[in-house]
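Asker: Any chance you could fold what I've pasted below:
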Amino acid sequence: MSDRRVAMRPFSWSSSGMFRDLLAGFVVLMLLVAMLRVMYMTPVSLYPAAGGAYLVLAAMMLHGRPAGQQHLGWANRVTLARAVLIVLLTAMLPQPTFVNDHHLLVFTAALVALMLDGVDGWVARRTHTESRFGARLDMELDAFFILMLCLMLVIQGKAGMWIMAIGAIRYLFVASAWRWPWLGSELPVSYRRKTICVWQVSTLMTCLLPWVTMPWSSLLLALALLLLMISFALDIAYLYAHARR
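Answerer: Below is the predicted model of the structure:
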């Protein structure tokens, strides 16, 4: 959850080190799918679903890498490990029966992914390898993770489709900047924004627990959505005021 940015560059196969890291991530993902297949008799369709989602992620990472970057580095490898778990959860979305029968498994995988979110930043600081690419990767993965969790809760019957607003509002904000460029201006660092983000993820994770059911899940999620909307409204008001100066 950072404010760093990254310059985009065309896809190239020259980043052999990064390609090996991505290939290793793919192998780990397929091993996890195979393990689920053995332990829980998951559908065979989980293989192409997980593989396809991962290939999209890998292509985006290769396309978005900075010029000259040949390796991911340890911090980004931790982020990649988190991405593997998020891709695995995403591949489960078309399997609502499996999701509803294994709430605790879904929660555990999501919790590990969430814990790794703090590890990659710590590794980057300890190894002095902070980068705009790593921050952008982390930020986009956070946004997609929240969107995926919202879908997971809809599948589990913890809330209606309205909860998708939590995952979609950030993408709507970015898309709106195409129509109103002042929305794309840089925002100052805000502890309020970071606190609200942590609140969103914590609420979504709490509602994944099997014993958190309706109507309590809906009440918790409604509060999270309200706080998120207030936070975005404050940011929009700030950007609008500075655009008129």
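
Asker: use CA for all of it now, contacts and neighbours both
Answerer: Will do.

Asker: Please work out which residues outside stretch 46-61 touch it.
Answerer: Stretch 46-61 is contacted by residues 11, 22, 26, 29-30, 33, 84, 87-88, 90-92, 137 when judged by CA atoms under 8 Å, 6 or more residues apart in numbering.

Asker: Centre of the chain to the longest helix anywhere in the chain, how far?
Answerer: Determined from DSSP state H, the single longest helix within the chain is helix 216-243. Centre-to-centre, helix 216-243 and its host chain are 19 Å apart (CA atoms, centre = their mean, to the nearest Å).

Asker: still on that earlier bit, out of the contacts of stretch 46-61, give me the two with the largest separation.
Answerer: For the contacts of stretch 46-61, the maximum inter-member distance is 28.8 Å, found between Phe11 and Met92 (CA to CA).

Asker: Of these two, which one has the most company?
Answerer: Taking other CA atoms under 10 Å, Phe11 and Met92 do not tie; Met92 has more neighbours (21 against 14).

Asker: returning to what we had before: could I get the buried residue list for the longest helix of the chain?
Answerer: Of all the residues in helix 216-243, those buried under the rule 16 or more other CA atoms under 10 Å are 217-218, 220-222, 224-225, 227-229, 231, 235-236, 239.

Asker: Same question for stretch 68-88.
Answerer: By neighbour count on 16+ other CA under 10 Å, the buried set for stretch 68-88 is 71-73, 75-88.

Asker: Helices - which of those residues land there?
Answerer: Among those, DSSP H puts 73, 75-88 in helices.

Asker: where exactly do the helices run in the protein?
Answerer: 16-40, 46-64, 73-92, 96-101, 103-126, 132-155, 164-179, 191-208, 216-243.

Asker: In JSON lines: the ones you listed, plus distance to Ser2.
Answerer: Converted to JSON lines, the helices of the chain look like this (distance: least, CA to CA, whole Å):
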{"stretch": "helix 16-40", "distance to Ser2": "22"}
{"stretch": "helix 46-64", "distance to Ser2": "17"}
{"stretch": "helix 73-92", "distance to Ser2": "13"}
{"stretch": "helix 96-101", "distance to Ser2": "31"}
{"stretch": "helix 103-126", "distance to Ser2": "9"}
{"stretch": "helix 132-155", "distance to Ser2": "6"}
{"stretch": "helix 164-179", "distance to Ser2": "14"}
{"stretch": "helix 191-208", "distance to Ser2": "9"}
{"stretch": "helix 216-243", "distance to Ser2": "16"}
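
Asker: To compare against the first, here's the next sequence to fold:
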Amino acid sequence: MHSSTTRVNTSSNRQPAGRPPILTALVAAAAFAAGVLIVSRLIATDWMLTPFLAFAAAAAVTIGFLHQSWTAPRFGPANVLTLLRLALATLLLLPIVQPGLATGEPGWAILTLAVVTLALDGIDGPLARANGLAGTWGARFDMEVDSVFALLLSIAVWRIGVVGPWVILLGGLRYLFVLAALALPWLDAPLPARFRRKVVCVMQIATLVALIAPVTPPAWSGPAAFVMLALLTWSFAIDVIWLARQR
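Answerer: Reported below is the predicted structural model:
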């Protein structure tokens, strides 16, 4: 997951992070946290706090960054939608904690939530542009939510026994790239926008979503994951080579 769509909160003059944006984020986060708790109960038929606690922690981090670097006068509906996608993504912790939930009616419910999360990814960017709030903060927020979604999907695929633990690379390659940049700072340089990344990003998540489907043939799962991992690695390699040449 190494693509992003530029959106949310560009402003010609920096404005202080006022109460309205923070308040909007807090209210939305509280509502989504309650939703995560209720949906977890409905799917697992028991009170499972793991998704709720994970979303609460992620929302707290998001609001912390919002307070530090927000520039626009309002949070914007696109960011609210991205926050919703983060809440939906944390529900993937259900089959991670209890792999049995990936089968039967719970499995179909989790698949539906994953498909909705993927579909909403194509809405927040245009929504931000339509509201005149396109910028770097929301683009980074969107990218981080995509990365978390892909990582949780890949762990879920492994936990339910569809593919071996190596499939986590399909969701974790971006985090390995970030860790590598700590040792090699030149990897952290800005990359030019490329449509290739967006296409690979969508294919990556769509493949992982398909792999958690209760009806996906096991014989196809390993090869499909391997082909997608090869394609993702190729895309990362192109960017690494480009960054190396710019040193």
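
Asker: now what about the TM-score between them?
Answerer: Once superposed, chain against chain, the TM-score is 0.86 (TM-score structural alignment, normalised by the length of the first structure); 235 aligned residues with a CA RMSD of 2.4 Å.

Asker: Tell me which two in the buried residues of helix 216-243 of the first structure are the farthest apart.
Answerer: Spatial extent of those (CA to CA) is set by the pair Ser217 and Leu239 at 33.1 Å.

Asker: how many neighbours does the closest residue to Phe19 of the first structure other than its chain neighbours have?
Answerer: Distances taken as CA to CA, 6 or more residues apart in numbering put Trp13 closest to Phe19 of the first structure, at 7.6 Å, once the chain neighbours are dropped. Per other CA under 10 Å, the neighbour tally for Trp13 of the first structure reads 10.

Asker: Check Pro48 of the first structure too.
Answerer: When neighbours are defined as other CA under 10 Å, Pro48 of the first structure has 12 of them.

Asker: which residue sits closest to the aligned partner of Val178 of the second structure in the first structure in space, ignoring its chain neighbours?
Answerer: In the first structure, the residue equivalent to Val178 of the second structure is Val174, according to TM-score structural alignment. Closest residue to Val174 of the first structure apart from its sequence neighbours, by CA to CA, 6+ apart: Gly184 at 7.2 Å.

Asker: Next, count neighbours for that neighbour.
Answerer: Neighbours around Gly184 of the first structure, by other CA under 10 Å: 15.

Asker: Give the equivalent position in the second structure for it.
Answerer: Counting by TM-score structural alignment, Gly184 of the first structure lines up with Asp188 in the second structure.

Asker: now Gly132 of the second structure: how far from Phe52 of the second structure?
Answerer: Distance of Gly132 of the second structure to Phe52 of the second structure, computed by CA to CA, to the nearest Å: 32 Å.

Asker: do the same with Ala60 of the second structure
Answerer: From Ala60 of the second structure over to Phe52 of the second structure the distance is 12 Å, taken as CA to CA.

Asker: Between the two, which has more neighbouring residues?
Answerer: Comparing Ala60 of the second structure with Phe52 by other CA under 10 Å, the one with more neighbours is Phe52, at 23 against 15.

Asker: Distance of that one relative to Gly100 of the second structure?
Answerer: According to CA to CA, Phe52 of the second structure and Gly100 of the second structure sit 19 Å apart.

Asker: Could you report the separation of the spatially most central residue of the second structure from Arg140 of the second structure?
Answerer: What sits nearest the mean C-alpha location of the second structure, by CA atoms, centre = their mean, is Asp146, with 2.2 Å. Asp146 of the second structure sits 10 Å away from Arg140 of the second structure, going by CA to CA.

Asker: Ok, Ala237 of the second structure next?
Answerer: Relative to Arg140 of the second structure, and taking CA to CA, Ala237 of the second structure is found at 21 Å.

Asker: same question, Val148 of the second structure
Answerer: Distance, Val148 of the second structure to Arg140 of the second structure, using CA to CA: 12 Å.

Asker: next one: Thr112 of the second structure
Answerer: To Arg140 of the second structure, Thr112 of the second structure is 26 Å away according to CA to CA.

Asker: More neighbours: those two, which one.
Answerer: The neighbour count for Thr112 of the second structure versus Arg140, taken as other CA under 10 Å, is higher for Arg140 (17 against 14).

Asker: Need the counterpart of the more buried one in the first structure.
Answerer: In the first structure, the residue matched to Arg140 of the second structure (TM-score structural alignment) is Arg136.

Asker: Look at the closest residue to that match other than its chain neighbours and say how many residues are nearby.
Answerer: Distances taken as CA to CA, 6+ apart put Arg5 closest to Arg136 of the first structure, at 5.3 Å, once the chain neighbours are dropped. When neighbours are counted by other CA under 10 Å, Arg5 of the first structure registers 14.

Asker: I figured Arg5 of the first structure was touching Met139, is that so?
Answerer: No: Arg5 of the first structure lies out of contact with Met139 (CA atoms under 8 Å); the separation is 9.2 Å.

Asker: Leu113 of the second structure pairs with which position in the first structure?
Answerer: Using TM-score structural alignment, Leu113 of the second structure sits opposite Ala109 in the first structure.

Asker: Report the contact partners of that match.
Answerer: Contacts here follow CA under 8 Å, 6+ apart; on that basis Ala109 of the first structure touches Leu85, Leu89.

Asker: mind redoing it with 10 Å?
Answerer: Arg82, Leu85, Ile86, Leu88, Leu89 (CA atoms under 10 Å, 6 or more residues apart in numbering).

Asker: Then Leu93 of the second structure?
Answerer: By CA under 10 Å, 6+ apart, the neighbours of Leu93 of the second structure are Ser40, Met48, Leu49, Thr50, Pro51, Phe52, Ala54, Pro99, Leu152, Leu153, Ile155, Ala156.

Asker: With that, I have no additional questions.
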